[in-house]
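Chemist: Structure for this input, please:
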Amino acid sequence: MKQKISLITTGGTIASKETKDGMLASGALSGEELASLCQLPKEIDVKIVDLLQIPSMFMDFTTMVQLKQAIEEELKDPTVTGIVVTHGTDSLEETAYFLDITLADERPIIVTGSQRSLQHVSTDVPSNLRNSILAAANRSLQNIGVAVVFNERIYSAKYVKKVHASNLQGFATFGYGYLGIIDNDTVSVYQKPVHQEHFEIKEAIPRVDIIKCYTGADGTFIEAAVAQGARGIILEGAGRGQVTPSMVEAIQKALDQGIIVVITTSAEEGQVYPAYDYEGSAHDLQQRGVILGTDYDSKKARIKLAVALSSGIKLKDKKLF
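Modeler: Reported below is the predicted structural model:
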């Protein structure tokens, strides 16, 4: 039986070419050029959708919504087995999670990229793309949500992070492991997410800013976010979710103005938890009305809060994190 995969390209290193001065021009390769590298089995057909040709740090909510709509258009075809999205690695984890919480379809949706260009002697372009297409064509990835395939491993969109700037092993999921592997064209899935969330975007996605906490930090950046019209603020705190006492006054003022504030942790593993009782602790912040961000990193928390706000849900009536 033929498997039909829609390959949607957005640019990034995976589609880059070297310029005369040795730099990389992102998005220079077409989807047809990329697909031709994969030497796919005869039972897999690939439809190309060249959507964007941008570096990944050009991604924003507008382009993410554009990508979401393109995927939804492809999924209208009941003969489509799965979707593969090629993407730059620098913001890949954010786009993958955005798609994970805004798309609801049992068919596999895979996001991939590469750390090195096609011209590089140790390029990972053909292997990552081929493995992603094989994964998207495999029934074992149904109802798994959006996944990231990279360096023969399958990752959950919720927890995947870019962990190395250039190494081929560029992504990982600290504390949770990967969902499965692709080894010699065999797709093996060992675990699946037990809880999935989906939000319907009903309004323009609002501004949500991330503010990192560090010793001696004050409320300057919180005040700036408020002044720029942020409807939400993600605090990346320390440990169990602590901030400096010098930040608390600005946090309280933001809360008083109806801005949603979420506290996350900069630690790679573990959760925000109200363990201490002092000014700026997770307990103190929670008592003031700050939402505890459990085990979300700040980038994923920002995506979730922004999408949730655009869906129109009343955050006080629903546990969000």
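
Chemist: okay, CA-based contacts and neighbour counts for the rest of this
Modeler: OK.

Chemist: Tell me where the stretch 1-150 of the chain has strands.
Modeler: 3-11, 17-18, 24-25, 44-54, 80-86, 109-112, 146-150 (DSSP state E, counting those that start in this stretch).

Chemist: Could you also give me the structure for this second sequence? I'd like to compare it with the first:
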Amino acid sequence: MATILAGFEGLVMPGDELWGYTGEAARLLKEAGAEVGDRIRITKPDGTVYEGILMPRYALAQKPIIVVKLDNGYNIGVRVERGTRIEVVEKRRAKVGAVVTVPLLEESPPAGPKPRVYILGTGGTIASKVEYETGAVKPAMSAEELLEAVPEIGFIADIDAGVLFSILSENMTPSHWERIVDEVAKLIQEGYDGIVVAHGTDTMSYTAAALSFAFHRGLPVPVALVGAQRSSDRPSSDAAFNLHAAVLTAAKAPFAEVVVVMHGETGDTYALAHRGTKVRKMHTSRRDAFQSINALPLAKIWPQEGRIELLVKEYRERGREKLVVENGFDDRVALIKYYPGMKPEIIEFLVEQGYRGIVLEGTGLGHVGEWLVDSIKKAVDAGVVVVMTSQCLFGRVNMNVYASGRKLLAAGVIPGSDMLPEVAFVKLSWVLKRARDPEEAKRLMLENLAGEINPRHTVNLYPKWPHEP
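Modeler: Take a look at the predicted model:
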């Protein structure tokens, strides 16, 4: 695996081909003395001015288009023609091999080599690039391509990257979680200072929970899952900003936890690092779709400033623990959302099919229709572990308040406290891979293993923590 350092000399092409530019575009850049990473100003014959960081082209083509990264973080292609002027406003700050440090919490970092961060691709919108020759969006998960698209990450860390697999996140299964766990563990053992997992957003919270439980006994570095709500071919793409924030988190954050790093608000100002067992995608398309539920985010990240602000006092410290891996997930677990009129046959069918665990997403404090109690009790008597969570998401189940809840407790249902339904599902899948009997499974489900249970709720946890003081 070749480590790509800050700077782009390695991308210079022979002859008239310059960083993927040819023809008129290459001639104008050479005459201006411009290099990738320089801040340039393009003035077109009609007086229109574009200013930003010169980026490399993703393909060699005769089309006279120059790619610049604007101050808002978006990349655009500017067509140049006769009469177009290009001038260098500011030369880039780093050459190949230079150590460019990023301050953390307004403190000067120690001198020395940059952290090593590995970006592991598993699919999703984040792992894509725009092909400026064709306008298509294609997979982009080599270190070279990532540094072309988001050169800022090369100033933070020495980047390596690779693809474990490339699938839509709705196609993730427990066996995929196991492969990700094994690969992350291997990379940590190889000495990386942080791992970024590029992942589709739709089921990213499931994978984050799986990693959280697999590493709950020992994790020495941060593992940051990151995705994009909008692809690289859209002006409002959040891919570059999110990746920048995730790399900063993996390289510099003081905590060693599994987190999801995504936009904290709709603009490009800050991202949030959410604990992997307390995060949920709460909107289909907004850039700030991810939210911590019944908990505060661990940190607020300003990638453009290289700054991380901790929002909680309790966290696992970077470098304190040795790596301990407990991999393995049972795929004979079901997550069922209760609805009015739900038939007992659904529970009975799962038992007949050999399922070992069921997580119910009940109403309110943790209820289902009373006609389901008998079938649930039969499932428990057959050795199936049944856990109750709430469709409300915020708050916790309390099955002692109403008679229906007390009947479910008497039938052997385990209250899931304030665990999110999908987190309880992942946890039960993990627990049943190692519990010897239902009683041990119950003990583990009631134990706070990876921050999935918050014993105390405060006002600012609902409906959403205040973004600004």
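
Chemist: TM-score for these two?
Modeler: Overlay of the two chains. TM-score (TM-score structural alignment, normalised by the length of structure 1): 0.89; 310 aligned residues with a CA RMSD of 2.4 Å.

Chemist: mind putting the strands of the stretch 1-150 of structure 1 in JSON lines, mean neighbour count and distance to Ala227 of structure 1 included?
Modeler: Shown next, in JSON lines, are the strands of the stretch 1-150 of structure 1 (neighbours: other CA atoms under 10 Å; distance: least, CA to CA, whole Å):
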{"stretch": "strand 3-11", "mean neighbour count": "25", "distance to Ala227 of structure 1": "33"}
{"stretch": "strand 17-18", "mean neighbour count": "17", "distance to Ala227 of structure 1": "41"}
{"stretch": "strand 24-25", "mean neighbour count": "18", "distance to Ala227 of structure 1": "36"}
{"stretch": "strand 44-54", "mean neighbour count": "18", "distance to Ala227 of structure 1": "30"}
{"stretch": "strand 80-86", "mean neighbour count": "26", "distance to Ala227 of structure 1": "36"}
{"stretch": "strand 109-112", "mean neighbour count": "30", "distance to Ala227 of structure 1": "35"}
{"stretch": "strand 146-150", "mean neighbour count": "29", "distance to Ala227 of structure 1": "35"}
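
Chemist: how about those strands in CSV, adding distance to Ser311 of structure 1?
Modeler: Shown next, in CSV, are the strands of the stretch 1-150 of structure 1 (distance: least, CA to CA, whole Å):
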stretch, distance to Ser311 of structure 1
strand 3-11, 25
strand 17-18, 39
strand 24-25, 36
strand 44-54, 25
strand 80-86, 24
strand 109-112, 22
strand 146-150, 19
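
Chemist: Minimum distance to His195 of structure 1: which of these has it?
Modeler: Closest approach to His195 of structure 1 among these (CA to CA): strand 146-150, 12.7 Å.

Chemist: Next up, identify which helix or strand Glu236 of structure 1 is on.
Modeler: For Glu236 of structure 1, the host element (DSSP states H and E) is strand 232-237.

Chemist: What residues does the closest residue to Leu243 of structure 2 other than its chain neighbours make contact with?
Modeler: Spatial nearest neighbour of Leu243 of structure 2, excluding adjacent residues (CA to CA, 6 or more residues apart in numbering): Val226 at 6.6 Å. Neighbouring residues of Val226 of structure 2 by CA atoms under 8 Å, 6 or more residues apart in numbering: 126, 196-199, 201, 242-243, 246, 260-262.

Chemist: Go through the residues you listed and say which is closest to Asp233 of structure 2.
Modeler: Ile126 (11.3 Å).

Chemist: Pull the number of nearby residues for the equivalent of that closest one over in structure 1.
Modeler: When structure 1 is aligned by TM-score structural alignment, Ile126 of structure 2 is paired with Ile14. By other CA atoms under 10 Å, the residues close to Ile14 of structure 1 number 30.

Chemist: Show the contacting residues for Ile14 of structure 1.
Modeler: 27, 86-88, 113-118, 125.

Chemist: distance of it from Gly27 of structure 1?
Modeler: Distance, Ile14 of structure 1 to Gly27 of structure 1, using CA to CA, to the nearest Å: 8 Å.

Chemist: ditto for Ala104 of structure 1
Modeler: 28 Å.

Chemist: between these two, who's got more neighbours?
Modeler: Gly27 (24 against 17).

Chemist: what about the helices in the stretch 151-300 of structure 2?
Modeler: 153-156, 174-189, 204-214, 239-252 (DSSP state H, counting those that start in this stretch).

Chemist: can those helices go into a markdown table with extra columns for distance to Arg356 of structure 2 and mean neighbour count?
Modeler: Below are the helices of the stretch 151-300 of structure 2 laid out as a markdown table (distance: least, CA to CA, whole Å; neighbours: other CA atoms under 10 Å):
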| stretch | distance to Arg356 of structure 2 | mean neighbour count |
| --- | --- | --- |
| helix 153-156 | 44 | 25 |
| helix 174-189 | 15 | 17 |
| helix 204-214 | 18 | 27 |
| helix 239-252 | 36 | 28 |
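
Chemist: Lys30 of structure 2: which of those is closest?
Modeler: Of all these, helix 153-156 comes closest under CA to CA, at 24.1 Å.

Chemist: other SSEs contacting that closest one?
Modeler: helix 239-252 (3 or more CA pairs under 8 Å, 6 or more residues apart in numbering; DSSP states H and E).

Chemist: distance from the helix it packs on to structure 1 after superposition?
Modeler: Here the mean offset of helix 239-252 of structure 2 against structure 1 after fitting is 0.5 Å, by mean CA distance after the TM-score superposition for structure 1.

Chemist: So which elements touch that helix?
Modeler: strand 116-121, helix 153-156, strand 194-198, strand 223-226, strand 258-263, strand 271-275, strand 299-302.

Chemist: Now distance to Ser404 of structure 2 too, for the ones you listed, in a markdown table please.
Modeler: Formatted as a markdown table, those follow (distance: least, CA to CA, whole Å):
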| stretch | distance to Ser404 of structure 2 |
| --- | --- |
| strand 116-121 | 46 |
| helix 153-156 | 54 |
| strand 194-198 | 42 |
| strand 223-226 | 39 |
| strand 258-263 | 36 |
| strand 271-275 | 33 |
| strand 299-302 | 40 |
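
Chemist: Select, out of the ones you listed, the one closest to Leu164 of structure 2.
Modeler: That would be strand 116-121 among these, by CA to CA, at 5.8 Å.

Chemist: What are the contacting residues of that closest one?
Modeler: 127, 141, 157-166, 187, 191-199, 247, 250-251.

Chemist: how close does that strand sit to structure 1?
Modeler: Mean deviation for strand 116-121 of structure 2: 0.5 Å (mean CA distance after the TM-score superposition for structure 1).

Chemist: Next, the angle from that strand to helix 239-252.
Modeler: Angle of strand 116-121 of structure 2 versus helix 239-252, following axes from the mean of the first three to the mean of the last three CA atoms, to 10 degrees, is 140 degrees.
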